[in-house]
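Asks: the sequence and its predicted three-dimensional model are supplied below.
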Amino acid sequence: MKERKLSIREIIVLLIAVILLISATACRASKADQTKENKKVKEIKIGTMDLVNPDLVARKEKYYEKQLGIKVKIVKFDSGKDVNTALAAGSIDASELGSNPTALGIGNGLNYDVIYIGDIIGSAESLVVKNNANVNSVSQLKGKKIAVPFASTSHYSLLNALKQAGLKESDVKLLDLEPNDIHAAWKRGDIDAAYVWYPVLNNLVKDGKILTGSDKLAKQGIITADLVVARRDFAKSNKNLVVRYIKALNQANDLDQKNKEQSIKDISEILNISESDAKFQRNGFEWIDGKKQLSKEYLGENIANVLKNTADFLKEQGSIKKSPTLKEYKDHVQTKYLKEALEK
């Protein structure tokens, strides 16, 4: 019996059928993996400091809930120091925090990895002095009382600003205060200056002036950033959840690039501020596209260098006893979750 050859049309139909079958199988496998993970974890606890980055948009647009498929608990913190305490206790699974507390946390043996960049800090963190303090430059702060949240990116920036102005830490009186406490101390007249971020900074400039900011320091190589970290044990057991967490942040980042107006509206509603204030604050941070984050300029190499430089400076200042090696910091910067999030 002579075999009939398939026509080109029949071959194309068969190929399409095979592709659809493979796609459906992969989709079922992906959903099965997610269901398997979700049986282990019914809730993910995400830390936030209400920093002006994709986290705010992801929360307002419900991207976390849509991507993760399980209950999402948002836990708010005033500082990176508090975030480190929570991560050490295992009371949260992932969070945003500044590069300074990240360097400290890893330096102190906390078992978490950097998995995403929330933002590169610009003018949103600045050194402001009271108008009645008769101070017009950083060098004139000698003998003044300056408030700053210790172990924060602002603390790191302040110490560098003082050093560049020829001042030692002992030349001023530093007070360790949380942002809201800084505002209260400012109103009471207990402090002369503060290095802090918005929205508190916005209140201080009403009767104060900015001497320098993280944007100016960044141009001199003193870079600070807000990073996203995840506990290693959680990420190892729940890789798919971590990938989907990053997908939610990428969605928020994409929305900001495509529809800035909506992004600003989301920020204003989450922070309960006017849209004009939200726009002003948004402009104080640089949000980095997910694909770009994988480059050497960011997670691919430079963020590890930023963390190492931060740790070296903190050791020089006596804030930590030992600065981890660059290799140790590189080991704590993981790009595999972001890579997978971009592929899916």
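Replies: Cool, the structure landed. Residues are numbered from 1 along each chain as shown.
Asks: going by C-alpha atoms from here, please, whenever you check contacts or count neighbours.
Replies: OK.
Asks: now do residue 230 against residue 90, distance only.
Replies: Using CA to CA, to the nearest Å, one gets 11 Å for the distance from residue 230 to residue 90.
Asks: the more surrounded of those two?
Replies: Applying other CA atoms under 10 Å to residue 230 and residue 90 shows that residue 230 carries more neighbours, namely 24 against 14.
Asks: so what's the closest residue to that one other than its chain neighbours up against?
Replies: Nearest non-adjacent residue to residue 230, counting by CA to CA, 6 or more residues apart in numbering: residue 94, 4.2 Å away. By CA atoms under 8 Å, 6 or more residues apart in numbering, the contact list for residue 94 reads 45-47, 87, 228-231.
Asks: below is an additional structure, to be compared with the one above:
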Amino acid sequence: MNLSRREFHRAAANMLIASSAGGLLMGAASPLFAQQARQVRLGTFGAIDAQNYIRAKNRSAATFGPGVDSEFVTVRAGSEVISAMAGGSLDMCNVGSSPMMVGYANGLQASMVYVYKNIVDSECLAVQGNSGITDVAGLKGKRIGLPFNTSVHFAAVAALRSAGLGLKDVQLINMRSDQIVSAWQRREIDASYIWVPVLPRLVDDGGKIIFKTGDLNKQKLVIFDGLLVRNEFKEKSPDLVLAFLKDYEKLARTFKEEPKEVVDTMTRFLNVDEAAVMRSLNTFYPVPAREQLTSAWMGKPGEKDTGVLNTLQTQAQFLLEAGQITAMPKDLAALVDSSFVARMAA
């Protein structure tokens, strides 16, 4: 009979208990029975990400070392990441800054330890091709479909403000990402701020992109996904957090330098077409640890005037005005922990 790693450790634990109860153990238990396997629970959105690549290549041991039990938890939204971490059933996951901020404002004991990716052109504002709209200012009085309390919601509001428009000047309609294409095809919305892979379907249906999230960099706003880690896990197993980050940087280079290998692996593992994988790879912008340590991003440990913190401050204010949080967090700096990035860049 072949046992999985988890079944093996469960059986070993049961044998130890039975032996102890029967008085059969003589002296100290051997290390095999006395030491439980370490565990890390990684979240994945079921997308083209490092976590799924690790699963597809069966390389958990290469990432974390031997004797670590890796469990992958599939999530569908940032809110699920926050709920799972609050319940103690998820240790690490990439998540947008908006749900991250909502969780932190509501007392979630977790830290952002790394910029998972820079969002540049994977999230954009598209308008109907026959609308005659050529810039953001032209959206006045128009209907914009997008999922609320997400990175695109925040980016949309920032884009509108950059064009001199407020929330009363447009009609923002809360839609799940899987509802947007049908609403677009029925012409129920004039525009949508949304991400890949929904975005290309709007463009294929005549849509025109008039604003990219990366355009917000001109306002010193950096929109990103961060790697969020439960504080308890971070404090108990900092070596596993660092191990994942180091391997992530290797995988990020693989994604950019060996796209054919990644396409072959992920199309088989996720059962998606090659074009979908290539779209994800072409809009994937990792930020090396050395760059993250600059003030444009996370900055050095203890640094306060950074791109990440400035963006989080702006986002918290937006969430407060939108009624998604009830008060501004007192210390946003406690959410950002750049100590791991500092160790990687040393």
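Replies: Great, that's in hand. As the structure is a computational prediction, the values presented were derived from the model and not from experiment.
Asks: got a TM-score for the two of them?
Replies: After superposition, the two chains reach a TM-score of 0.77 (TM-score structural alignment, normalised by the length of the first structure), with 306 aligned residues with a CA RMSD of 3.0 Å.
Asks: from the contacts of residue 94 of the first structure, which land in strands?
Replies: Members of the contacts of residue 94 of the first structure lying in strands (criterion: DSSP state E): 45-47, 228-231.
Asks: could you turn the buried ones of those residues into a ChimeraX selection?
Replies: The following ChimeraX line selects those of these that are buried, judged by 16 or more other CA atoms under 10 Å:
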select :45,46,47,228,229,230,231
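Asks: from the ones in strands among the contacts of residue 94 of the first structure, pick the one nearest residue 242 of the first structure.
Replies: The nearest member of those to residue 242 of the first structure, counting by CA to CA, is residue 230 at 7.8 Å.
Asks: which stretches of the stretch 1-150 of the second structure form strands?
Replies: With DSSP state E, counting those that start in this stretch applied, the stretch 1-150 of the second structure shows strands at 38-44, 68-74, 92-96, 110-118, 123-127, 143-146, listed in chain order.
Asks: okay, the ones you listed in a markdown table with distance to residue 307 of the second structure next?
Replies: What follows is the strands of the stretch 1-150 of the second structure, written out as a markdown table (distance: least, CA to CA, whole Å):
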| stretch | distance to residue 307 of the second structure |
| --- | --- |
| strand 38-44 | 26 |
| strand 68-74 | 30 |
| strand 92-96 | 15 |
| strand 110-118 | 11 |
| strand 123-127 | 19 |
| strand 143-146 | 25 |
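Asks: which stretch among those approaches residue 134 of the second structure most closely?
Replies: With CA to CA as the yardstick, what comes closest out of the strands of the stretch 1-150 of the second structure is strand 123-127 (8.4 Å).
Asks: where in the first structure does the closest one fall?
Replies: The alignment of strand 123-127 of the second structure onto the first structure (TM-score structural alignment) spans residues 125-129.
Asks: next, the mean deviation of the matching stretch compared to the second structure.
Replies: Its matched residues in the second structure lie on average 0.9 Å from stretch 125-129 of the first structure after superposition (mean CA distance after the TM-score superposition for the first structure).
Asks: okay, now residue 189 of the first structure: neighbour count?
Replies: Neighbours of residue 189 of the first structure (other CA under 10 Å): 11.
Asks: now for it: which residues touch it?
Replies: Contacts of residue 189 of the first structure by CA under 8 Å, 6+ apart: none found.
Asks: using the three-state scheme, assign the counterpart of residue 204 of the first structure in the second structure.
Replies: The equivalent of residue 204 of the first structure in the second structure is residue 202 (alignment by TM-score structural alignment). Put simply, residue 202 of the second structure is helix when judged by DSSP: H, G, I helix; E, B strand; the rest coil.
Asks: measure the residue nearest to residue 230 of the first structure to residue 101 of the first structure for me?
Replies: From residue 94 of the first structure to residue 101 of the first structure the distance is 14 Å (CA to CA).
Asks: for residue 317 of the first structure, same thing?
Replies: Residue 317 of the first structure is 15 Å from residue 101 of the first structure, by CA to CA.
Asks: of these two, which one has the most company?
Replies: residue 101 (27 against 14).
Asks: done for today, thanks.
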